[in-house]
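> Dropping a prediction and its sequence here:
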Amino acid sequence: MNNEQLQQLVEQISVNSFNKPFQHDAYFNNRLRTTGGRYSLADHHIEINPKHYEHFGYEELVKIIKHELCHYHLHIEGKGYMHKDREFKNLLKAVGGSRHCQTLPGTRKKSKVIHMYQCTSCDLIYKRKRRIDTKKYVCGKCKGKLKIVKTISG
């Protein structure tokens, strides 16, 4: 699918699902990483992540387009267009759009490194994902000095 076909699809979904025309541009954006699509408040354009279409197919693409069109139409009408707004949630449910897009394989990498610290006074163990400055921070229980015990990576 190319940008012209995407534009036609967005216009078609807008008329069929919302009974309103989509009068701006819709196009694929390869630079989108963590989201299926994006609605621009400034110029009212809709950008779609082509990787979602490649991995999950046409049905997922339609759900993402409906989600972005909810933002579009509510913003144009001056209604609550944000995810937290009741109007957005109701319209999204009514048209059958997806609340969240599926996660692309290989996009979320969890840090498996765990830093273990121990208080030199009360021997309390702290496990942290991020390193902490032992000169700056002290034990929350007794205010004793912390020392790094080990770093586990896996």
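Okay, I see it.
> Please count neighbours and contacts with C-alpha atoms only from this point.
Will do.
> residues contacting residue 139?
Shown in contact with residue 139 (CA atoms under 8 Å, 6 or more residues apart in numbering): 119, 124, 145-146.
> Farthest-apart pair in the residues you listed, please.
124 and 145 (10.8 Å; CA to CA).
> Looking at the two, which is more packed in?
Each of residue 124 and residue 145 has its neighbours counted (other CA atoms under 10 Å); residue 145 has more, 18 against 15.
> Going along the chain, name the strands of the chain.
Using DSSP state E, the strands of the chain run over residues 26-28, 37-39, 46-48, 114-119, 125-128, 146-152.
> and stretch 125-141, how far out from the chain's middle?
30 Å (CA atoms, centre = their mean, to the nearest Å).
> quick one: buried residues of that stretch?
125-126, 138-139 (16 or more other CA atoms under 10 Å).
> again, but for stretch 146-153
146-148.
> ok, these vs residue 96, which is closest?
Using CA to CA, residue 148 comes nearest to residue 96 of the buried residues of stretch 146-153, at 51.3 Å.
> these two touch, right, the closest one and residue 117?
Yes - in this structure, residue 148 is within contact of residue 117 by CA atoms under 8 Å, at 4.4 Å.
> then this one, side by side with the first:
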Amino acid sequence: MEREELQLLVEGISLRHFGLVFKHEARFNHRLRTTGGRYLLRSHDIEFNPKQLEAFGREEFEKIIKHELCHYHLHLQGRGYQHKDRDFKEMLSRVGGARYCRSIPGTHNVSAKVLKYICQDCQQLYERKRSINISKYVCGKCSGKLKKFIKNS
């Protein structure tokens, strides 16, 4: 789907389901990863994740468009446009928009590498996602020196 086709689709859904005109820009953003789309508060433009369209088809994608249009129209009307707001929840259920977008297969982080540190004195094992400075930090149990834990295979 090209940008012009996306713009026409969003304008059509806005008129059909909301009875309101979409006056701003709709575009694809290939950098979006964990979301189906986003409404930009300052410019009032809407960006969409093209991977959602490719993975789940037009019907699911239209639900994402409705979701973002709820943010758009409520914000411009000065009503509650956030996910937690009653106005947003009511409008979303009335137009049949998606509350959440589906996860695209193969895009989730496979378990992050876990770094292991061991206390040289009490053998307390620490697992961390981020590296720590072993010259600065000590064991929380006995204040002993830490070293990287390397399992002997």
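Thanks, I have it. Just so we're clear, the structure is a prediction, and the values are computed from it rather than from any experiment.
> would JSON lines of the strands of the first structure with distance to residue 54 of the first structure be doable?
Converted to JSON lines, those look like this (distance: least, CA to CA, whole Å):
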{"stretch": "strand 26-28", "distance to residue 54 of the first structure": "12"}
{"stretch": "strand 37-39", "distance to residue 54 of the first structure": "14"}
{"stretch": "strand 46-48", "distance to residue 54 of the first structure": "12"}
{"stretch": "strand 114-119", "distance to residue 54 of the first structure": "35"}
{"stretch": "strand 125-128", "distance to residue 54 of the first structure": "37"}
{"stretch": "strand 146-152", "distance to residue 54 of the first structure": "37"}
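> of those, which approaches residue 73 of the first structure most closely?
The nearest among those, by CA to CA, is strand 37-39 at 10.5 Å.
> Mean deviation, that closest one versus the second structure?
Comparison of strand 37-39 of the first structure with the second structure after fitting gives an average deviation of 1.5 Å (mean CA distance after the TM-score superposition for the first structure).
> Look up the counterpart of that strand in the second structure, residue range please.
Matched against the second structure by TM-score structural alignment, strand 37-39 of the first structure falls on residues 37-39.
> what about the helices in the second structure?
Applying DSSP state H to the second structure gives helices spanning 3-13, 50-77, 86-95.
> Pull the contacting residues for the residue of the second structure most remote from its centre.
Farthest-out residue of the second structure from its mean C-alpha position, per CA atoms, centre = their mean: residue 121, at 43.2 Å. Residue 121 of the second structure makes contacts with 142, 144-145, as judged by CA under 8 Å, 6+ apart.
> Closest one to residue 46 of the second structure out of those, please.
Lowest distance from residue 46 of the second structure to the contacts of residue 121 of the second structure (CA to CA) belongs to residue 145, with 52.3 Å.
> Excluding chain neighbours, give the residue nearest to residue 37 of the first structure in space.
Nearest residue to residue 37 of the first structure, sequence neighbours excluded (CA to CA, 6 or more residues apart in numbering): residue 48, at 4.2 Å.
> wait, what's in contact with the one you found?
Counted by CA under 8 Å, 6+ apart, residue 48 of the first structure has contacts 26-29, 32, 36-38, 64-65.
> Try it again at 10 Å.
Residues in contact with residue 48 of the first structure (CA atoms under 10 Å, 6 or more residues apart in numbering) are 3, 6, 26-32, 35-39, 61, 64-65, 68.
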